[in-house]
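Colleague: just need the structure, nothing else, for what follows:
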Amino acid sequence: MINRENYTNENSKVVDSWVKNGWLWSIPVSHEAYLKAKEGEYDIVLTPTKSVPHEWFGPLNGKRVLALASGGGQQGPIFKALGADVTVLDYSDMQLEREKEVAIREGYEIKLVKADMSKPLPFDDSSFDLIFNPVSTCYIEKIEPLWKECYRILSKDGILLTGVDNGINYIVKDIDEREITHSLPFNPLENPLLMEELMKDDAGIQFSHTLGEHLTALLNAGFKLTNIFEDTNGDGHLHELNIPTFAAIRVIKE
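Modeller: Sure, this is the predicted structure:
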């Protein structure tokens, strides 16, 4: 039975199954892309289509980077190529395995941590200079505890980069995105019909969090907002209408 205590375990298993089926966000970077990154040529995304501006990162050589819910061998290898000391946290065994495969292929060491980001993070205060978190908070019910934990484990002047879903994807049917069918908030732990729908679609257990909710939680945690941009799904009807469904956010711990 799925409840508030174990729903993230279900998501871990679902992501493992996606990886086995060739999920887009589990396809590691190529050897060629890794070599280009060592020369300073790279693109990293927090959201489906738009690359993060390089100035958002600042110099990465020697920086302590946490790739949060960021397994899959896509971002970690780029950070390593740029000289960062990288830790990858993910709750999917298969995503961490992809990360390990790239590290073996390229001959570097990387710290891999299996942990649930809906719980207290297993790191000391001020452990990192940069946290990179691609879209993943839609798989946890409460975002406030996570952003407080990120603030805690960042050093002074540390940077948090996160990609977030703004909730619009949850009000429409995935099939054609032309009909509004759900109200917000979208919370399957509160609505059994939503849970049934997600289970039928093998979509994992997902939750809506609006952009306003994220920004409020980040500011309440103590962060200062320094930059933001919006992005679309990359395909589908909402994308064709240029409707933003995601945002990339940069905040700092002063």
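
Colleague: all contacts plus neighbour counts: C-alpha atoms, from now on.
Modeller: Noted.

Colleague: surely I228 is in a helix?
Modeller: No - the assignment for I228, made by DSSP: H, G, I helix; E, B strand; the rest coil, is strand rather than a helix.

Colleague: just checking, it touches A248?
Modeller: Yes - counting by CA atoms under 8 Å, A248 is a contact partner of I228 at 5.5 Å.

Colleague: any idea how far I143 lies from A221?
Modeller: Distance of I143 to A221, computed by CA to CA, to the nearest Å: 11 Å.

Colleague: which residues of the stretch 151-254 of the chain fall in strands?
Modeller: 154-165, 224-231, 246-252 (DSSP state E, counting those that start in this stretch).

Colleague: between strand 154-165 and the last one, find me the angle.
Modeller: Here strand 246-252 runs at 170 degrees with respect to strand 154-165, directions being taken by axes from the mean of the first three to the mean of the last three CA atoms, to 10 degrees.

Colleague: contacts for strand 246-252?
Modeller: Residues outside strand 246-252 that contact it (CA atoms under 8 Å, 6 or more residues apart in numbering) are 46-47, 52, 56, 157-166, 211, 218, 223-233.

Colleague: narrow those residues to those that are buried.
Modeller: Using 16 or more other CA atoms under 10 Å as the burial test, these include 46-47, 52, 158-166, 211, 218, 223-224, 230-233 as buried.

Colleague: quick one: contacts for the most centrally placed residue in the chain?
Modeller: In the chain, the centroid-proximal residue (CA atoms, centre = their mean) is P134; its distance is 2.7 Å. P134 makes contact with V45, L46, T47, L68, A69, S70, L161, T162, G163, V164 under the criterion CA under 8 Å, 6+ apart.

Colleague: could you also give me the structure for this next sequence, so I can compare it with the first?
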Amino acid sequence: MPAAGVLRGVGPLRQDDPVPIDTADSWDRYAAAYQEAARWPATVVHYGPDLPTEDDLRLLGDLKAKRVLDLGCGGGQNAVVMARAGATVIGVDLSVEQLAHARELAAEREVRVELRQGDLADLAYLRADSIDLAFAADAFGYVEDLGRVFRQVHRVLKVGAPLVFSLPHPSWYLVGGGTADPLTVRRSYFDRSAVVRSVGDAQLTEYPHHLAELLTGLVRASYRVDQVVEPEPPVGVPRSGLWDEAATRVPRMLIVRARKEGS
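Modeller: Presented below is the predicted three-dimensional model:
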């Protein structure tokens, strides 16, 4: 199994081509292989595979006594790091298996993390203006309607509090996905159709989000963008099992920090 997954359907998917839906079941089946390939250390907040970490980027600020919402928390590595830094962390994920890993990790590291299984936009259990930081590492690429997530997160954030997230860079879909030649363009930048990746016996649906869509969605949901990062992979460090050589030519991830405005 190629660690980065196999890209299927580089153009618009045909009507007669069954479109696998990115469900909790898909992530449940992929969770163990993903954790093994990614090898996330629970020592520093990460933003995605083979990227600079929070120690390098400094986007989150002091976490002590902060109430943090970790959207798409996965195996819980970031949630554990933030909890150990003094934050009260609520982790949300679709996958029961990913959350099981997070629960075990939190117990092993002797920290308390509140874990909830559900959709990233279903935040009715949180009071308005109660969150100091919302964070999402490589989770929003699996969300089709990001505007809904932005609006729901806006409701629970305190005024001026940041939403910090990473997701696949829109240019990544042109070349990424395990190609032998990192300069081969496999897909039009203007193609808005979903991308299906086969990983083992699971199939995950990703939704490319272009810069104009992201920035317009944030502005409409009353955020002010104050940081955009297109990180290069660090030099001279071991690569994860999710490494793709195309990342040396095209940014793999886009990182955005936006702050809540209004009420």
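
Colleague: on that earlier part again, what lines up with the residue nearest to the centre of the first structure in the second structure?
Modeller: Alignment note (TM-score structural alignment): P134 of the first structure maps to A137 of the second structure.

Colleague: translate L105 of the second structure into the numbering of the first structure.
Modeller: Under the alignment (TM-score structural alignment), L105 of the second structure pairs with V102 in the first structure.

Colleague: element containing its match?
Modeller: If you go by DSSP states H and E, V102 of the first structure is part of helix 93-106.

Colleague: so how far does that helix sit from its counterpart in the second structure?
Modeller: Aligned to the second structure and superposed, helix 93-106 of the first structure gives a mean residue distance of 1.2 Å (mean CA distance after the TM-score superposition for the first structure).

Colleague: quick one: buried residues of that helix?
Modeller: So helix 93-106 of the first structure, judged by 16+ other CA under 10 Å, has buried residues D93, M94, Q95, L96, E97, R98, E99, K100, V102, A103.

Colleague: quick one: average offset of whichever helix or strand comes after it versus the second structure, please.
Modeller: Following helix 93-106 of the first structure in sequence order, the next helix or strand is strand 111-114 (DSSP H and E). Compared with the second structure after the fit, strand 111-114 of the first structure shows a mean deviation of 0.6 Å (mean CA distance after the TM-score superposition for the first structure).

Colleague: any idea which helix or strand comes after strand 111-114 of the first structure?
Modeller: strand 128-133.

Colleague: how many neighbouring residues does G73 of the first structure have?
Modeller: 24 (other CA atoms under 10 Å).

Colleague: the second structure: helices as residue ranges?
Modeller: 24-38, 54-57, 77-84, 96-109, 146-156, 172-175, 211-220 (DSSP state H).

Colleague: now for these, which one comes closest to A124 of the second structure?
Modeller: A124 of the second structure sits nearest to helix 146-156 of all those, at 8.6 Å, using CA to CA.

Colleague: that closest one maps to which residues in the first structure?
Modeller: Against the first structure, helix 146-156 of the second structure falls on residues 143-153 (TM-score structural alignment).

Colleague: what lies in contact with that stretch?
Modeller: 117-121, 123-128, 131, 137, 160, 214, 217-218, 221-223, 253.

Colleague: could I get the buried residue list for it?
Modeller: Within stretch 143-153 of the first structure, the residues that qualify as buried are I143, E144, P145, L146, W147, K148, E149, C150, Y151, R152, I153, counting by 16+ other CA under 10 Å.

Colleague: P208 of the second structure reaches P168, doesn't it?
Modeller: Yes - between P208 of the second structure and P168 there is a contact at 7.4 Å, judged by CA under 8 Å.

Colleague: tell me, what's touching those two both at once?
Modeller: G141.

Colleague: got a list of what the alignment partner in the first structure of L59 of the second structure touches?
Modeller: When the first structure is aligned by TM-score structural alignment, L59 of the second structure is paired with W56. Residues counted as contacts of W56 of the first structure (CA under 8 Å, 6+ apart) are R250.

Colleague: repeat that for the one 10 residues further on.
Modeller: Contacts for L66 of the first structure were tallied using CA under 8 Å, 6+ apart; they are V86, T87, V88, L89, F128, L130, I131, F132.

Colleague: repeat for E245 of the second structure
Modeller: Shown in contact with E245 of the second structure (CA under 8 Å, 6+ apart): G178, P182.
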